[in-house]
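[1] structure here, sequence nowhere to be found:
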């Protein structure tokens, strides 16, 4: 019996081999898989070859320009995902003290909306710790990373995940109060510098399409690559910006920013909490999800789910 156990142990593939296989299956490219795993292309190729030898079958058809998963490889994908996911969950659980939630979010959304609300969360769940990273440009690979959920922004839908929409973006024009000294908003918009929160200046082009002749046509521009930078510049009196009404709620209530036109732009983008279905009932995240649903409902946002 012990001999049979030793034989079975030798035949089981390692997690490293399964991870290399799964990454290649997702990227369909040894080079891209190597970049994701911080390994060389040849190292990934050797790991896949080792797994194929261990499994006694070909997992990929290697062509000149692309790699195609074989039927045997396709059958292994969900098994590898489950194994790595379970190991990731166990590792995360054992490596944490108490209950915890790990989140990824855009830095502006994290600083302006999420983090200020965490005070109320800690008051209700003092034994749950929350960590937030702002690697917002990369959607997490939930099978490999210790991330429970991501606050995503955009127009995407999430059929493979649970998804809680938070709010749809509506941009409104605002400025600092001092820009309106001695003039009115209509006249000011004709001459003011327009502050952009993206390098393509798309939002102000949309505004001119929807509300022609409200700006001067030859206004100067001050361009940034983040909404946060645009908001700070606008609060400093450097121009008029189109900003998310939800993310600038406090400045508007405190009149640090003044709305200068009743119009708004619906960009089609929305903020959404996205997470794998398997973490929905995990300790810590279940409490966070319950609290977030209540926060969103009390703020008056619509709660419709994808996934």
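    Perfect, I can see it now. Nothing here was measured: the structure is a model prediction, and the numbers come from that model.
[2] all contacts plus neighbour counts: C-alpha atoms, from now on.
    OK.
[3] now for the longest strand belonging to the chain, which elements pack on it?
    Longest strand in the chain by number of residues (criterion: DSSP state E): strand 162-175. Contacts defined by 3 or more Cα pairs under 8 Å, 6 or more residues apart in numbering; DSSP states H and E place strand 162-175 against helix 227-235, strand 240-244, strand 258-259, strand 265-275.
[4] please repeat the previous calculation with a cut-off of 7 Å.
    strand 240-244, strand 258-259, strand 265-275 (3 or more Cα pairs under 7 Å, 6 or more residues apart in numbering; DSSP states H and E).
[5] can you state the direction angle for the longest one and strand 240-244?
    So that's strand 265-275. On the basis of axes from the mean of the first three to the mean of the last three Cα atoms, to 10 degrees, strand 265-275 is oriented at 40 degrees to strand 240-244.
[6] after strand 265-275 comes which helix or strand?
    Using DSSP states H and E, the helix or strand that follows strand 265-275 towards the C-terminus is helix 285-299.
[7] so which of the helices and strands packed on strand 162-175 is nearest residue 87?
    Closest of the helices and strands packed on strand 162-175 to residue 87 is strand 265-275, at 17.3 Å (criterion: Cα to Cα).
[8] distance of the closest residue to residue 287 other than its chain neighbours from residue 260?
    Of all residues not flanking residue 287 in the chain, residue 125 sits nearest, at 7.7 Å (Cα to Cα, 6 or more residues apart in numbering). The gap separating residue 125 from residue 260 is 41 Å, by Cα to Cα, to the nearest Å.
[9] got another one to weigh against that:
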């Protein structure tokens, strides 16, 4: 019945190249060389007797026939992937991308409850500040992002909106009753699209007459928190990321009433993974966990 169909590897190579717009990117996703992808697609074109791509100097563009096949190939591979995921007895791998700070200060410390509930799902976390396009990269199932939440964007799932507070160890606060002689710790965003949340903003709002003391800056929030835990100063940081340190009594608030509005953590689901059980389970757990614990 299906003897006329091309080899599955050719279809996978073609679908990846069509989605990513690059033989090189398709090869990286499938762990093949760009030459191997090119050969797969050339063999597929020979079998079909049509051109699927227009080859240009630095890019490839789908032909009309190629666009039609790309849509069908994507749907077929998605259905096959979903079915295999559902019937397989092997551990399912859920791949998540998020910021380094959220992974280290919230996600990893809270992940045990998910793994206890779903031991058959293995979690792989990719961290970094560079945004991965999950609409094109099939290697990622979920992206936990941070920034301004757009309630009109149907693809965003709101998780939690933070506030920024000032925290330090109890010992540091006892030794520095006067904030003017202490050290203030803050984060300077790598993402320049985010408005800065700084000690200068905090002092202007809550201590406008106080001269600005020494300020120590880090480019990662978890580094700033670690500096505060080491007794190096008072950190201005997200309530979400400081939650565990506060619960454990490692950090104390400088003034609980002096907090500033922050940003929102939200979830993006890959269009290739949205119907998978592992994605639905993790999404439900994450939304519930953040609503209860923050």
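    Perfect, I can see it now. If you're wondering where the values come from, they're calculated on a predicted model, not measured in any experiment.
[10] got a list of contacts for the longest strand of the first structure?
    234-235, 237, 239-245, 257-261, 263-277, 296, 301, 303-307 (Cα atoms under 7 Å, 6 or more residues apart in numbering).
[11] switch the cut-off to 8 Å
    234-235, 237, 239-246, 257-277, 296, 301-307 (Cα atoms under 8 Å, 6 or more residues apart in numbering).
[12] list buried residues within those residues.
    Buried residues within these, counting neighbours by 16 or more other Cα atoms under 10 Å: 234-235, 237, 239-246, 257-260, 264-265, 270-276, 296.
[13] could you point out the longest helix in the first structure?
    helix 71-95 (DSSP state H).
[14] distance from that one to the middle of the chain?
    Averaging C-alpha positions (Cα atoms, centre = their mean, to the nearest Å) puts helix 71-95 of the first structure 22 Å from its chain's average.
[15] start to end distance for stretch 133-140 of the second structure?
    9 Å.
[16] could you list the buried residues of it?
    Neighbour-count burial for stretch 133-140 of the second structure flags 134, 136-140 (criterion: 16+ other Cα under 10 Å).
[17] which residues touch residue 90 of the second structure?
    residue 120.
[18] can you tell me the SS state at it?
    With DSSP: H, G, I helix; E, B strand; the rest coil as the basis, residue 90 of the second structure sits in coil.
[19] and it, how far from residue 30 of the second structure?
    Applying Cα to Cα to residue 90 of the second structure and residue 30 of the second structure gives a distance of 21 Å.
[20] how about residue 40 of the second structure?
    Distance, residue 40 of the second structure to residue 30 of the second structure, by Cα to Cα: 12 Å.
[21] could you do residue 60 of the second structure as well?
    18 Å.
[22] wait, a strand at residue 123 of the second structure?
    Yes. Under three-state DSSP, residue 123 of the second structure sits within a strand.
[23] and stretch 224-242 of the second structure, end to end?
    From its first residue to its last, stretch 224-242 of the second structure covers 10 Å (Cα to Cα).
[24] what range in the first structure matches it?
    Counting by TM-score structural alignment, stretch 224-242 of the second structure falls onto residues 230-248 of the first structure.
[25] who's in contact with that stretch?
    Defining contact as Cα under 8 Å, 6+ apart, one finds that stretch 230-248 of the first structure is touched by 109, 112-113, 169-179, 189, 192-197, 203-204, 222-224, 227, 256-257.
[26] how far does that stretch sit from its chain's centre?
    23 Å.
[27] could you do stretch 28-45 of the second structure as well?
    Centre to centre, stretch against its chain (Cα atoms, centre = their mean), the figure for stretch 28-45 of the second structure is 29 Å.
[28] what about the helices in the stretch 101-250 of the first structure?
    Counting by DSSP state H, counting those that start in this stretch, the stretch 101-250 of the first structure has helices at residues 107-109, 115-124, 185-191, 202-210, 227-235, 249-253.
[29] can you redo those as CSV with distance to residue 52 of the first structure?
    CSV is the format used below for the helices of the stretch 101-250 of the first structure (distance: least, Cα to Cα, whole Å):
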stretch, distance to residue 52 of the first structure
helix 107-109, 42
helix 115-124, 47
helix 185-191, 66
helix 202-210, 49
helix 227-235, 48
helix 249-253, 56
